[in-house]
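>>> coordinates only, sequence not included:
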């Protein structure tokens, strides 16, 4: 998604029939399961599902063009003998200046394969950067515990 595009709700160019836009966003949300590169753009577009404008539809069509020319990308699960879980965590403080929200991300790999990821605005206001980092760490640990117990139920020995 073009970072210079600022999507806003508008009363000027509201779509008379928002159902095609809503169907497109639903399909794009499903596609984010295997295409984490779309998560940010689809998340932004989905914020305007209830009151969509022509400018939102233009950005969604631009995203479809991107999909057409990048169809060979996506999450690939490669065979590996390594059952080691790796987790990467990030909290974005740049959005504090723009949106007053903190964005937390995590990515979890099993061997070389990405198996879980999340990008979410924190809904709790912290009084310090340490609190934000602890919340991001806690949500990642919850996911790691759940993945470990799932793999244990599947009789897979996991190394953390």
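Arrived safely, thanks for sending. What you are looking at is a predicted structure, and each value in this text was computed from that prediction instead of being measured. Residues are numbered from 1 along each chain as shown.
>>> all contacts plus neighbour counts: C-alpha atoms, from now on.
OK.
>>> which strands and helices sit next to the lengthiest helix in the chain?
In the chain, with assignment by DSSP state H, the single longest helix is helix 129-153. For helix 129-153, the elements it packs on are strand 85-92, strand 103-110, judged by 3 or more C-alpha pairs under 8 Å, 6 or more residues apart in numbering; DSSP states H and E.
>>> Please state the offset of that helix from the chain centre?
16 Å (C-alpha atoms, centre = their mean, to the nearest Å).
>>> Report the buried residues of that helix.
132, 133, 135, 136, 137, 139, 140, 143, 144, 147, 148 (16 or more other C-alpha atoms under 10 Å).
>>> Likewise for stretch 116-130?
So for stretch 116-130, counting by 16+ other C-alpha under 10 Å, buried means 116, 117, 119.
>>> what about the helices in the protein?
19-31, 39-46, 54-69, 94-99, 129-153.
>>> Can you check which of these gets nearest to residue 79?
helix 129-153 (15.9 Å; C-alpha to C-alpha).
>>> any idea of the angle the closest one forms with strand 85-92?
Interaxial angle of helix 129-153 relative to strand 85-92 (axes from the mean of the first three to the mean of the last three C-alpha atoms, to 10 degrees): 150 degrees.
>>> So residue 29 sits against residue 40, correct?
No - using C-alpha atoms under 8 Å, residue 29 is not in contact with residue 40; the gap is 10.6 Å.
>>> List the buried residues of stretch 18-38.
In stretch 18-38, counting by 16+ other C-alpha under 10 Å, buried: 18, 21, 22, 24, 25, 28, 29, 32, 35, 36, 38.
>>> Not counting sequence-adjacent ones, nearest residue to the fourth one?
This points to residue 24. residue 60 (8.0 Å; C-alpha to C-alpha, 6 or more residues apart in numbering).
>>> take the one below as the second:
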């Protein structure tokens, strides 16, 4: 892949003298992912995969929903085991592969994965809600376009004690290379955070590790701009922790390995800035959101609909 067709042709010719290869030309469909031309960029779509998934679930004619996760929870949650747990597990596993091009599904799919061992009827209802959302967004995919900047920046967020069962927090982040989303995460934290600051600080440590790897890869490819990566967080307490090495009252319960982000800030590799909650793009990875808010963040993550689909 590159912008010099002569160099690409020369490379393919030289490889063919040693290895038995063939050039399939412009990428079209690979491992269930279709590449579609959209404007000056590409859109990665799994439309066929989504249709097959709906067919396997028997929901090809279901009613579409605006969001994949309901904001409200049942007043009296069901404890009745779902009659076909194997069916549930297979569909959730299939949804995991779909998050390759649909970051907007990450939070909902991560939540479904937490009940794989013993799903109940309520969990099946949540799964159907995700499939109904997919039904209404079959034409959506991840857009990648030429960016004038190669700067790395990331949004980090956490939903403190959001799990009603274990009271663990959910971490979420989105890493951008220029204007393109290249990495994202929605995951329940392994330990219980005593404060919202601790929960946010743990997420900053996670995204710091990911950004470090991205920057290392860009340096090997000769594409790194040399500028420090920018991390955006909406918790002032966590931002102060990154800069203040003697903030003891907030750090005495935090595991040592989470202070990794401090070293990065001290060395000048990262800059941690404050972003208001309304501009926090990683919010979509940590909790269910109302339809308008969810749609606005989905657009900012470059998840778009193909006009010709």
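Nice, thanks for sending it over. The shown structure was predicted, so the numbers you read here are calculated from the model rather than taken from an experiment.
>>> TM-score for the pair, please.
In this superposition the chains share a TM-score of 0.83, using TM-score structural alignment, normalised by the length of structure 1; 158 aligned residues with a C-alpha RMSD of 2.5 Å.
>>> circling back: ok, residues contacting the longest helix of structure 1?
Residues outside helix 129-153 of structure 1 that contact it (C-alpha atoms under 8 Å, 6 or more residues apart in numbering) are 87, 89, 90, 91, 102, 104, 105, 106, 108, 126, 157, 158.
>>> I'd guessed the first one sits against residue 109; true?
Yes - in this structure residue 87 of structure 1 lies within contact range of residue 109 using C-alpha under 8 Å: 6.4 Å.
>>> neighbours around residue 34 of structure 2, how many?
Neighbour count for residue 34 of structure 2, taken as other C-alpha atoms under 10 Å: 20.
>>> Look at it and give its secondary structure.
Per DSSP: H, G, I helix; E, B strand; the rest coil, the local secondary structure of residue 34 of structure 2 is strand.
>>> My read is that it contacts residue 45, right?
Yes - between residue 34 of structure 2 and residue 45 there is a contact under C-alpha under 8 Å: 5.0 Å.
>>> so how far is residue 43 of structure 2 from the equivalent of residue 140 of structure 1 over in structure 2?
Aligned by TM-score structural alignment, residue 140 of structure 1 pairs with residue 207 of structure 2. Distance of residue 207 of structure 2 to residue 43 of structure 2, given as C-alpha to C-alpha, to the nearest Å: 25 Å.
>>> before we move on, what about residue 222 of structure 2?
Distance from residue 222 of structure 2 to residue 43 of structure 2, by C-alpha to C-alpha: 25 Å.
>>> ok, the two, which is more surrounded?
residue 43 (24 against 9).
>>> Just tell me what that one corresponds to in structure 1.
Residue 43 of structure 2 maps onto nothing in structure 1, by TM-score structural alignment.
>>> what do you get for residue 184 of structure 2?
In structure 1, residue 184 of structure 2 lands on residue 117 (TM-score structural alignment).
>>> what's the closest non-adjacent residue to its match?
Residue 117 of structure 1 sits nearest to residue 107 (C-alpha to C-alpha, 6+ apart), 4.4 Å away.
>>> before we move on, the earlier item: just the buried residues of stretch 18-38 of structure 1 now: which is nearest residue 6 of structure 1?
Nearest to residue 6 of structure 1 among the buried residues of stretch 18-38 of structure 1, with distances taken as C-alpha to C-alpha, is residue 38, at 16.8 Å.
>>> Settle this for me: the closest one is touching residue 25, isn't it.
No - Residue 38 of structure 1 is beyond contact range of residue 25, at 11.4 Å (criterion: C-alpha under 8 Å).
>>> how close does the residue nearest the centre of structure 2 sit to residue 207 of structure 2?
When C-alpha atoms, centre = their mean is applied to structure 2, the residue found nearest the centroid is residue 184 (3.0 Å). Residue 184 of structure 2 is 9 Å from residue 207 of structure 2, where distance means C-alpha to C-alpha.
>>> Need the residues touching each of the two.
173, 175.
>>> What's residue 224 of structure 2 aligned with over in structure 1?
By TM-score structural alignment, residue 224 of structure 2 lines up with residue 157.
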